[in-house]
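Student: what follows is a predicted structure for the sequence shown.
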Amino acid sequence: MPSHALFAILEPDGSTSLFHSRWRGGLLHADLFWGAEAMLDTIRAQDAVDAIPGIVDEVWCDGGVVLDLRARTALWFGGWPGSSIPARRLHHAMLSELWPGWALRWAHEGIVDLVRAIGGDIARVIDRHPLPPLEPRFELDGLTGCVSVRNATGALAFWPIAVLGEESGRLVLDRLDPNESLPTLDFAEWTDEFPDVGLHIDHAARTVELWCAHWLPDHDRRLAHAWPGWQTRWARDLFETQLEATSGLLRFPEPSRAALVADVREGLLHDVGSLARWEPRGPHDIARAAARFDAALARL
């Protein structure tokens, strides 16, 4: 199945070079792992294009990198090793060790952030189809996040959820059955997995705040449009904002450092192995990757 990726190099002379891959989008973390020079070589080896291909939009683009050679910055999104925001943060800290002299940033809006960084038209890559509505449910399988609501009197209530689409907006309030709410929520009692998304609604302040592990294109505008008359804030991946807003009544699992290291290491080496099979002449080697991983980890 295709996994499209867009690459852009902001050259020292001020020009922009564009490249496209039909399959690399979900494996960029394994490319980035080898450092700036290797990443630059990998990008230049992809298909050069004069403009962003039509297939590269928020639906079909699974990853991308913008390398600014003058500012020495790398803006990227795509697959990451591990299965949670804490794992991604560990991976990002490790990448920073492996890219000395560079600043790496996660593109929270995915392809939109990349297009914006190269001065392109973001309307060209935005999908206008509605997202799925909220479906509160209590089954273990598929549990990914929660909605927390502080009512006008200050009381809090929680709903574990499996699907959350911000386009549903105020319909969320109609779908939350008070009889299925919880006065407190400890995620560790429901699942070992770290949540992916959270929505906090405060009726008295008329505020709505959303965080999410995944990139969400054009999300500030979409969230505001979905909640007219409310003050909205997209907190990117800062799940801590919901914990702070819920007075200690909401708790998320706290994975140990050893568990996070194992999670990231396993995912990274697996995907390095995949690239090694597809590109035997490339830099990807599992033994070298394991040694490089351990050396970078020791410096954190």
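Tutor: All right, it came through fine.
Student: only C-alpha atoms for contact and neighbour calcs from this point on.
Tutor: Fine.
Student: and the next helix or strand past the helix or strand containing Ala262?
Tutor: Using DSSP states H and E, Ala262 sits within helix 257-278. The first helix or strand that comes after helix 257-278 along the chain, using DSSP H and E, is helix 286-299.
Student: so what does that next one touch, helix or strand wise?
Tutor: helix 85-98, helix 257-278 (3 or more C-alpha pairs under 8 Å, 6 or more residues apart in numbering; DSSP states H and E).
Student: out of the ones you listed, which is the most enclosed?
Tutor: Neighbour counts (mean count of other C-alpha atoms under 10 Å) averaged over each of the helices and strands packed on helix 286-299 peak at helix 85-98, with a mean of 19.
Student: who does that helix touch, helix- and strand-wise?
Tutor: Helix 85-98 packs on strand 103-106, helix 257-278, helix 286-299, going by 3+ C-alpha pairs under 8 Å, 6+ apart.
Student: alongside the first one, take a look at this:
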Amino acid sequence: MSILSIQNLSKRYGNTKALSNISLEIPRGSIFGLLGPNGAGKTTLIRIINQIIEADSGVILFNDSPLSPHHIAKIGYLPEERGLYKKMKVGDQLRYFAKLKGMPGPIANDKVQFWLKKLDILSWQEKRIDDLSKGMAQKVQFITTVIHEPELLILDEPFSGFDPVNAEIIRNEILELKEKGTTLVISTHRMESVEQLCDQIAMIYRSEKILDGRLRDIKQAFRPNQFQVQLKTDAPDALQYDPLRFEDGVAEFNVSLEGETTNEVLSRLMALGQVVGFKEILPTMEEIFIQQVKKHTHE
């Protein structure tokens, strides 16, 4: 079941198309990656979902009902351009945002303490935002986004400004939120994060959707039918393949199926030596991303 169903959504700014007939289904309890280069239309789509701007045409359903203002309390949004009040103290700011989302004061206080402890920043609550580093402020912004326990969480470049250690902390929090039933939409340029986190992705380019589906299905669809082989042999020079490396009597090289089955290729390889490794090469999301952008650039 989809928590969010986007149907034929379009938006223009003057003569510029921002979104062209976009349709997406975001499954409940999933992590959905929204990909595309700058200017593709991702931010416009996110702003329409958050009801910051209106679409020119199309429909968005939230839990099978037309998206409306009362759904805002069920959505959490972490914008790429962060929005904290720099002169406010951390604790006061978190309580303020929690109350804006409709949380009663005592519950808001409890949630603030819970999250400050969880992210190991309890000692920061009397600090002002402008006394924090960018990474520290990012943690505070993350808490403001999740503190009201939204059903749908939209994160725009959530790892921006984090060092590797804190990026890992936020990554683990994202996975834990998913386990608890939260649906997450992540807009990011970091393809390694997509590989690690996302169940499904959609790619938008020049206002149009050019790719959509489950991550594993997309990677399978773009597989080049190549395999990495490790072959133990006494005569590497006699191989018909150029080894990528040869170490301790083992040659490593790539082979293409080229109409053969894997069994046929393995049979031919075993005649050349002992096959000690045979692994399919699957493209990374970064390779697929670059390939699709180049393809649609020249269309």
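Tutor: The structure has been received and is ready for your questions. Just so it is clear, the model here is predicted, and its values are computed rather than measured.
Student: overlay them and tell me the TM-score.
Tutor: Put the two chains on top of each other and the TM-score (TM-score structural alignment, normalised by the length of structure 2) is 0.31; 165 aligned residues with a C-alpha RMSD of 6.7 Å.
Student: now the element after the helix or strand harbouring Asp62 of structure 1, going C-ward?
Tutor: Using DSSP H and E, Asp62 of structure 1 falls within strand 61-68. Where DSSP H and E defines the elements, the next helix or strand beyond strand 61-68 of structure 1 is strand 73-77.
Student: and that next one, what does it pack onto?
Tutor: Checking 3+ C-alpha pairs under 8 Å, 6+ apart, strand 73-77 of structure 1 ends up next to strand 61-68, strand 103-106, helix 111-117.
Student: which strand or helix spans Ser148 of structure 1?
Tutor: Per DSSP H and E: strand 145-150 holds Ser148 of structure 1.
Student: could you check the angle strand 145-150 makes with whatever helix or strand comes next after that strand?
Tutor: Scanning forward in sequence from strand 145-150 of structure 1 by DSSP H and E, the next helix or strand is strand 156-161. Strand 156-161 of structure 1 and strand 145-150 are oriented at 160 degrees to each other (axes from the mean of the first three to the mean of the last three C-alpha atoms, to 10 degrees).
Student: other SSEs contacting strand 156-161 of structure 1?
Tutor: In terms of contact count using 3+ C-alpha pairs under 8 Å, 6+ apart, strand 156-161 of structure 1 is assigned the packing partners strand 145-150.
Student: burial count for Leu173 of structure 1?
Tutor: Other residues near Leu173 of structure 1 come to 13 when the count uses other C-alpha atoms under 10 Å.
Student: pretty sure it is in a helix, no?
Tutor: Yes. Secondary structure of Leu173 of structure 1 (DSSP: H, G, I helix; E, B strand; the rest coil): part of a helix.
Student: between the helices and strands packed on helix 85-98 of structure 1, which one is closest to Ala30 of structure 1.
Tutor: For the helices and strands packed on helix 85-98 of structure 1, proximity to Ala30 of structure 1 was assessed by C-alpha to C-alpha; helix 257-278 is nearest, at 5.6 Å.
Student: how much does the closest one deviate in direction from helix 85-98?
Tutor: 70 degrees.
Student: name the residues of the host helix or strand of Ile3 of structure 2 that are buried.
Tutor: Applying DSSP H and E as the criterion places Ile3 of structure 2 in strand 2-13. Within strand 2-13 of structure 2, the residues scored as buried using 16 or more other C-alpha atoms under 10 Å are Ser2, Ile3, Leu4, Ser5, Ile6, Gln7, Leu9, Ser10, Lys11.
Student: helices or strands up against that strand?
Tutor: Strand 2-13 of structure 2 sits against strand 16-27, strand 57-62, with contacts defined as 3+ C-alpha pairs under 8 Å, 6+ apart.
Student: and it with strand 16-27, angle?
Tutor: 180 degrees.
Student: now the angle from strand 2-13 of structure 2 to strand 57-62?
Tutor: 150 degrees.
Student: using CSV, please lay out the buried residues of strand 2-13 of structure 2 together with distance to Ala108 of structure 2.
Tutor: Shown next, in CSV, are the buried residues of strand 2-13 of structure 2 (distance: C-alpha to C-alpha, whole Å):
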residue, distance to Ala108 of structure 2
Ser2, 30
Ile3, 26
Leu4, 27
Ser5, 31
Ile6, 32
Gln7, 36
Leu9, 36
Ser10, 38
Lys11, 37
